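Trainee: Let's see this in three dimensions:
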Amino acid sequence: MSEKTKTITTPAGTASLPPGPAVARTPRHRRPTGAPPPLPHPVSVTTRAWLILAVVALAGVIVISVRAPSLRLDDQVNTAVLRFFARARTPWLTDVARGISAVGSGWGATVLGLSAVVLIIAFRRWRHLLVFLCSLFLLEVAITLITAGTTRPRPYGVLIIGNWTGYSTQAVTVAVPTFLLISIAYCLVVPGRPRSYAKAAIAVIVAMVCLARLYLAVDHIDDLLLGVALAVAIPVTAFRFFTPNEVFPVAYRNGNTAHVDVTGRRGEAIRQGVRDQLGVTVTGITPVGLASSAGSTPLRLRVEGGPDEYLFGKLYTKGHVRADRWYKIWRTILYGSLEDEHPFQTVRRLAEYEDYALRLLQDAGIGVARPYGIVEITPEREYLLVTEFFDG
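Mentor: Sure, this is the predicted structure:
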């Protein structure tokens, strides 16, 4: 490679570019390489565990309900456990258990659900609200199908001293409040330590409700297990997949929702991706120009090569593509078709389009920022466009 011209290969193509900043380079690796992306988007271990638990519990209930020997053995085990709780009954403890059971069902669950919806709307977390409502609908459908397929009676062999209605399968009175509490944690509680504390509190509350129901001899143990498993697996999977913390963070601070957090795992992923795919070592990441940017997250990248060597990066996510799509739809509705353009369907196409436009203008002799290439952070979800940095 000569001193006057450098050839840079990127996902958008190959171009001969004039000399740029004296940025130190290392060997690069174009994706896909077979290695995991800098910031993968997998289903976590805990999510898989809850899904497996829900499937196993549901399969166990179905097997027990259709096989007489299994049902007989299960009823005997449940009756023995419920009798153990019945031997501990006292007047004051019965009043406490009835109060806990009443708060967790009926009007208590209704007030909790309406309060959650009002707070989500107040903080304008529309995507979280949509996921919450869809998950609630899916839970209702699952409860309806399970109830229709497995009509299991209430426990026998021990006196029931609590209020109940319908069949015992999947313990609706435990499933609904558990679902609402988990949804509140993912919609309104900040990720990290606060959410961990909230989940621990939810576990204690759900355990108290389950113990109260067992004390009152209203539900079987496996019915409670199935209800809790469904109520946790459905919202956890939905929120983690459709509203990941990296893209849709729950935060209580002023700022544009289009600007994503570039610290923590994402910051490390940006450094790794730029180093592996562009051969440039990033030593610092600083957001710049956030007040005038709503379609991306603009960054100043401090790189090796000198104390004042910087590059400019624009981080695009799926949220930016959706915002661009809705903006063009509403503009067409209000003003009609102003120009021959179509919404971008993927994040990769959006980054490739801007990279191509910069190279086209540069080849035409128009002064634009020198493009360095595109960095794939998460396949089809996050891409970083790297260009020359103009100070001021």
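
Trainee: drop to CA atoms for contacts and neighbour counts, all remaining ones
Mentor: OK.

Trainee: What segments of the stretch 101-250 of the chain are helices?
Mentor: Listed in chain order, the helices of the stretch 101-250 of the chain (DSSP state H, counting those that start in this stretch) span 107-122, 126-149, 172-188, 193-215, 221-242.

Trainee: hey, which of those is tucked in deepest?
Mentor: helix 172-188 (a mean of 24; mean count of other CA atoms under 10 Å).

Trainee: which strands and helices sit next to that helix?
Mentor: Using 3 or more CA pairs under 8 Å, 6 or more residues apart in numbering; DSSP states H and E, the elements in contact with helix 172-188 are helix 107-122, helix 126-149, helix 193-215, helix 221-242.

Trainee: State the distance from Trp107 to Gly113.
Mentor: Going from Trp107 to Gly113 by CA to CA, to the nearest Å gives 10 Å.

Trainee: and what of Phe123?
Mentor: Between Phe123 and Gly113 the computed distance is 16 Å (CA to CA).

Trainee: follow-up on the earlier one: okay, the helices and strands packed on helix 172-188 in JSON lines with distance to Tyr335 next?
Mentor: Converted to JSON lines, the helices and strands packed on helix 172-188 look like this (distance: least, CA to CA, whole Å):
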{"stretch": "helix 107-122", "distance to Tyr335": "29"}
{"stretch": "helix 126-149", "distance to Tyr335": "25"}
{"stretch": "helix 193-215", "distance to Tyr335": "44"}
{"stretch": "helix 221-242", "distance to Tyr335": "32"}
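
Trainee: so which of the ones you listed gets nearest Asp276?
Mentor: Closest to Asp276 of the helices and strands packed on helix 172-188, according to CA to CA: helix 221-242, at 27.0 Å.

Trainee: here's the other one to compare against:
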Amino acid sequence: MVAAAVVLLVLADRPGGLLGVDRAVAELAGPAERHPRAAELARIGAVLGYRCLWVPTALVLVWTARWRHLLVYLGTISVVAGIAQLAAGEGVFVRAVRAEVTGTPAAVELSAWPVVVLATVSVATLHVLTPSGRARWWGWVAVAALLTTAVVPRVSLGLDGASVALAAVALGVGTAALVCTVLAPEDAFPVAWHRRVAAHLALDAARTARVRAAVLEQLGVDVLAVEPYRLDGSAGSTPCRLVLASGPPGALFAKLYSTTHLRSDRWYKLLRVLRFGRLEDEAPFASVRRLVEHEDYMLRLLRDGGVRVPEPMGVVEVVPGREYLLVTELVPRTVEIRRSAPADAVVDDLLRQVRLLWSAGAAHRDLKPSNVLVQDGERVVLVDVSFGELRPSRWRQAADLGNALLTCALVAGPDRVLDRARRQFTDAELAEAVATTSSLTLPTQLRRMLAEDGRDLVGRLREQLPPHPRIRVQRWSARRLLLAVATGGGAVLAAVLVVLNLRAGGLL
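Mentor: Now for the predicted structure:
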């Protein structure tokens, strides 16, 4: 866009100026009689070009669940299309709005508005569908060919001057490239043609080099490699293994947090407030630093309270304000509880860890099979305490016990687990824990595994315990109602504006 503007300014200062360029191009094209329906044919061709591009692109973005790209894409093309219609449309409403904005109902003097919209749509499509590199380069070639195919006939038919067409292309290309680069930068929102867990950042060469340099500088640990580690049980961070240059130990465990995880945390907590009300400690974090600081603090708190957790090694600032790494020991000789033998010692130790959580005045809030490791076949280690809470309510602590019972019941059976649990908890405490069990209190992984197991483990536990009324967790408040109305109203308003702009600009 800048280069095109410079060229236009240079040409404007020379004898003959832009009009001379337009005349030269017209003479080069040769005499051509303008078809009476040329303008209509050009308009129909542009509209078909819009729809052939943006509709499939929007469907791809929905399929790959890249919502940020979808919002930026639809917002960009709909706003540009709406402005184009407002500037050059002939409808009564459009003329009235134009009169209020510009002081006259006359159309804005830029005949190539269809070219502006087509350039915007094509470049925005390029940015959201192709990653940087060879694919993006060939995409630019395709965009250039498409715009040339659209512009040359319009200039030849006399619909646009060459300088006007060039300005239109520069305006559309520059607008789309600028908006997509600023609102959906590829380092934060990578382009992918498949569904992916947004929490799992790409451990590419550049990011790995930054991590290694930061760990060496801030912790004094020389790291040879940074590898993804147990991604299947993580949805709120990027877990990885740090292979050390010398040991022991040979490796450390780390969780990489970024602004992506901060945004996810905010949306997750907003949705929980809208769906359930406030569920204790649901305030969003203000920064990535606060997010990682909280987990580091919870690890140290639980360790000091006697709960068996990985030993924290420290927090590393990878990119100030944007990426932080929480480093802990990589607990040796461990497997997830679902892959361990259903020994009584394992069940006893997991329930003992829950009792220690109660004594420390804390709640884990995410007890599920992937967060319960078994060391040497008998010792339990609790990991991933990022959702941990200090001084929780009795209901929240009971929910931890309920999740622990069901996690054990998956591998050892409900009857055996209940028999072992009665050695450390009273029937009243166990009944209350089972009463808290619902789709809300169960982590997603645990809920999915219970459904796949097929047995009614909750019902079996409830049958053998004293009756206890279900514990209701829905909380209604004026804040929740106002937030729901504001969120729903904002979503509807945004959708209506996008649809109106798309229709006004000929995209629908």
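
Trainee: can you tell which of the helices and strands packed on helix 172-188 of structure 1 is closest to Gly336 of structure 1?
Mentor: Nearest of those (CA to CA): helix 126-149, 26.5 Å.

Trainee: what angle sits between that closest one and helix 107-122?
Mentor: Here helix 126-149 of structure 1 runs at an angle of 150 degrees relative to helix 107-122 (axes from the mean of the first three to the mean of the last three CA atoms, to 10 degrees).

Trainee: Does anything pack onto helix 126-149 of structure 1? Which helices or strands?
Mentor: By 3+ CA pairs under 8 Å, 6+ apart, helix 126-149 of structure 1 packs against helix 107-122, helix 172-188, helix 221-242.

Trainee: can we see that at 6 Å?
Mentor: For helix 126-149 of structure 1, there is no helix or strand it packs on, judged by 3 or more CA pairs under 6 Å, 6 or more residues apart in numbering; DSSP states H and E.

Trainee: Ala49 of structure 1: which of the helices and strands packed on helix 172-188 of structure 1 is closest?
Mentor: Nearest of these to Ala49 of structure 1, taken as CA to CA: helix 221-242 at 8.6 Å.

Trainee: The closest one aligns to what range in structure 2?
Mentor: Following TM-score structural alignment, the partner segment of helix 221-242 of structure 1 in structure 2 covers residues 162-183.

Trainee: Show me how far that stretch is from its chain's centre.
Mentor: In terms of CA atoms, centre = their mean, to the nearest Å, the centre of stretch 162-183 of structure 2 is found 27 Å from the chain centre.

Trainee: Can you classify the most centrally placed residue in structure 2 by secondary structure?
Mentor: In structure 2, the centroid-proximal residue (CA atoms, centre = their mean) is Ala198; its distance is 5.1 Å. At Ala198 of structure 2 the chain is in coil, as set by DSSP: H, G, I helix; E, B strand; the rest coil.

Trainee: which position in structure 1 aligns with it?
Mentor: Matched to structure 1 by TM-score structural alignment, Ala198 of structure 2 sits across from Thr257.

Trainee: cool, and Ala112 of structure 2?
Mentor: So Ala112 of structure 2 corresponds to Ala171, using TM-score structural alignment.

Trainee: for structure 2, what spans make up the strands?
Mentor: For structure 2, the strands defined by DSSP state E cover 223-228, 238-244, 251-258, 312-319, 323-329, 334-336, 362-363, 372-375, 379-382, 389-390.

Trainee: wait, which of those is closest to Glu100 of structure 2?
Mentor: Across the strands of structure 2, closest to Glu100 of structure 2 is strand 251-258 (CA to CA), at 45.7 Å.

Trainee: What range does the closest one cover in structure 1?
Mentor: Against structure 1, strand 251-258 of structure 2 falls on residues 310-317 (TM-score structural alignment).

Trainee: Residues touching the matching stretch, excluding its own?
Mentor: Residues from elsewhere that reach stretch 310-317 of structure 1, judged by CA atoms under 6 Å, 6 or more residues apart in numbering: 296-303, 381-389.

Trainee: Check those residues for burial and list the buried ones.
Mentor: 296-303, 381-389 (16 or more other CA atoms under 10 Å).

Trainee: how close does the nearest residue to His194 of structure 2 once chain neighbours are set aside get to Pro190 of structure 2?
Mentor: Nearest non-adjacent residue to His194 of structure 2, counting by CA to CA, 6 or more residues apart in numbering: Thr64, 5.3 Å away. Going from Thr64 of structure 2 to Pro190 of structure 2 by CA to CA gives 12 Å.

Trainee: Ser163 of structure 2 now?
Mentor: 36 Å.

Trainee: for Leu129 of structure 2, same thing?
Mentor: For Leu129 of structure 2, the distance to Pro190 of structure 2 - CA to CA - is 10 Å.

Trainee: For the stretch 251-392 of structure 1, which segments count as helices?
Mentor: 264-278, 318-335, 347-363.

Trainee: Ile377 of structure 1: which of those is closest?
Mentor: Among these, if distance is taken as CA to CA, the winner is helix 264-278, at 6.3 Å.

Trainee: quick one: buried residues of that closest one?
Mentor: Buried-residue list, helix 264-278 of structure 1, by 16+ other CA under 10 Å: Arg266, Gly267, Ala269, Ile270, Arg271, Gln272, Gly273, Val274, Arg275, Asp276, Gln277, Leu278.

Trainee: need those residues in CSV with distance to Val375 of structure 1, can you?
Mentor: Shown next, in CSV, are those (distance: CA to CA, whole Å):
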residue, distance to Val375 of structure 1
Arg266, 13
Gly267, 13
Ala269, 10
Ile270, 8
Arg271, 10
Gln272, 10
Gly273, 6
Val274, 6
Arg275, 9
Asp276, 9
Gln277, 6
Leu278, 7
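
Trainee: Quick check: the farthest pair among those?
Mentor: Taking CA to CA as the measure, the buried residues of helix 264-278 of structure 1 reach their widest spread between Arg266 and Leu278, a distance of 17.1 Å.

Trainee: so what corresponds to Leu146 of structure 2 in structure 1?
Mentor: Aligned partner of Leu146 of structure 2 by TM-score structural alignment: Ile205.

Trainee: how much space is there between that match and Phe344 of structure 1?
Mentor: 45 Å.

Trainee: again, but for Asn254 of structure 1
Mentor: Using CA to CA, we find Asn254 of structure 1 at a distance of 28 Å from Phe344 of structure 1.

Trainee: related to what we said a few turns ago, more neighbours: which of Thr64 and Pro190 of structure 2?
Mentor: A side-by-side neighbour count of Thr64 of structure 2 and Pro190, using other CA atoms under 10 Å, places Pro190 first with 18 against 14.
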